[in-house]
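*Asks:* Kindly return the folded structure for what I paste below:
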Amino acid sequence: MSDSRTDSASASAPLALDPAIAARLKRNEAGLFSAVAQERTTGDVLMVAWMDDAALAETLVTRRATYFSRSRQGRWVKGETSGHTQYVHSVRLDCDGDTVLLTVDQEGAACHTGAHTCFDADVLLPPVD
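*Replies:* As a prediction, the model looks like this:
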């Protein structure tokens, strides 16, 4: 789902999220919401991760996908240490305000296993032709 390490974004001062955007977000008890990364050219869903307000703010300003690691309790920029980056073309908020969709250009693997997408391991229900 994500890199297993926290990158240097967690060490930098968080950017402030626009209050109008922050007001629309519905967060879990830890202050997090889900983020889906979708490849711009193929439409493939690459990964699902968590964000907090600071990670979203950084993503919106830098166009580098920035997430929140629950295990490390900090922000990380996708690919900052691995080189498997996500350039963000657009960010959309879903109708409930609890998930954002990032449309990205993926450089290298999106999954921490080295796979292009985190959704290629187990097909639970194959598509109908």
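
*Asks:* rest of the way, CA atoms for contacts and neighbours
*Replies:* OK.

*Asks:* Mind jotting down where the strands sit in the chain?
*Replies:* Secondary structure of the chain by DSSP state E: the strands cover 33-39, 45-51, 66-69, 74-77, 86-93, 99-106.

*Asks:* and the longest helix seen in the chain, what does it pack onto?
*Replies:* If you go by DSSP state H, the chain has its longest helix at helix 53-62. Applying 3 or more CA pairs under 8 Å, 6 or more residues apart in numbering; DSSP states H and E, one finds that helix 53-62 makes contact with strand 66-69.

*Asks:* run this one through as well so I can compare:
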Amino acid sequence: MTGPAGGATAPGLDPDIARRLKRDPAGLVAAVVQQHDTGEVLMLGWMDDEALHRTLTEGRVTFWSRSRQEYWRKGDTSGHVQRVHSVHLDCDGDALLVRVDQTGAACHTGTRTCFDDRDLHAEQAV
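*Replies:* Model (predicted):
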């Protein structure tokens, strides 16, 4: 498989899970990644059926890179691995919550989380 299939089911993804997914026009579902024991929100990535299948079966988080148009498994080049603790689908089927044990930085900038120091409400109050 070479990338998002515009809603087509990956051969290995459980059909019951695939039926519950509500994908965007590119065949993707948002995946919010959270540290399983602290609740810290680490990052947001995108998954198609194949990336979700790999995540569920390999125990490591795999995303679809919209910019590079390829799959990437978090930590393969950086060493900042995300080991899957659990995966939950929201009530609408259009977002995933992936609870992980994060090793090192989750953000591509080298910080622990992609959501540090960017409080928009605090910026507006200044």
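
*Asks:* Return the residue of structure 2 aligned against I21 of structure 1.
*Replies:* Counting by TM-score structural alignment, I21 of structure 1 lines up with I17 in structure 2.

*Asks:* and that match, how many residues sit next to it?
*Replies:* Counted with other CA atoms under 10 Å, the neighbours of I17 of structure 2 add up to 14.

*Asks:* which part of structure 2 lines up with the longest helix of structure 1?
*Replies:* Residue span in structure 2 matched to helix 53-62 of structure 1, by TM-score structural alignment: 49-58.

*Asks:* hmm, back to that, I'd like to know which of the strands of structure 1 lies nearest to D120 of structure 1.
*Replies:* Ranking the strands of structure 1 by their distance to D120 of structure 1 (criterion: CA to CA) puts strand 45-51 first, at 9.3 Å.

*Asks:* circling back to that earlier point, show me what counts as buried in the longest helix of structure 1.
*Replies:* The neighbour-count check on helix 53-62 of structure 1 (16 or more other CA atoms under 10 Å) flags D53, A54, A55, L56, A57, E58, T59, L60 as buried.

*Asks:* so what's the last one up against?
*Replies:* Going back to what we said before, that points to L60 of structure 1. Neighbouring residues of L60 of structure 1 by CA atoms under 8 Å, 6 or more residues apart in numbering: V91.

*Asks:* about what we covered before: against H108 of structure 2, how distant is the match of I21 of structure 1?
*Replies:* 29 Å (CA to CA, to the nearest Å).

*Asks:* Same question for G79 of structure 2.
*Replies:* G79 of structure 2 is 12 Å from H108 of structure 2, by CA to CA.

*Asks:* For stretch 88-107 of structure 1, give the distance from the opening residue to the closing one.
*Replies:* From its first residue to its last, stretch 88-107 of structure 1 covers 11 Å (CA to CA).

*Asks:* Sorry, wrong one. I was asking about stretch 55-74 of structure 2.
*Replies:* Length of stretch 55-74 of structure 2, first residue to last, CA to CA: 10 Å.

*Asks:* Trace stretch 106-121 of structure 1 over to structure 2 and give me the residue numbers.
*Replies:* Counting by TM-score structural alignment, stretch 106-121 of structure 1 corresponds to 102-117 in structure 2.

*Asks:* buried ones in that stretch?
*Replies:* Buried, per 16+ other CA under 10 Å, within stretch 102-117 of structure 2: Q102, G104, A105, A106, C107, R112, T113, C114.

*Asks:* Check stretch 68-81 of structure 2 too.
*Replies:* Y71, R73, K74, G75, H80, V81.

*Asks:* dump the residue contacts of the fourth one.
*Replies:* Right, G75 of structure 2. With CA under 8 Å, 6+ apart, G75 of structure 2 has these contacts: V81, Q82.
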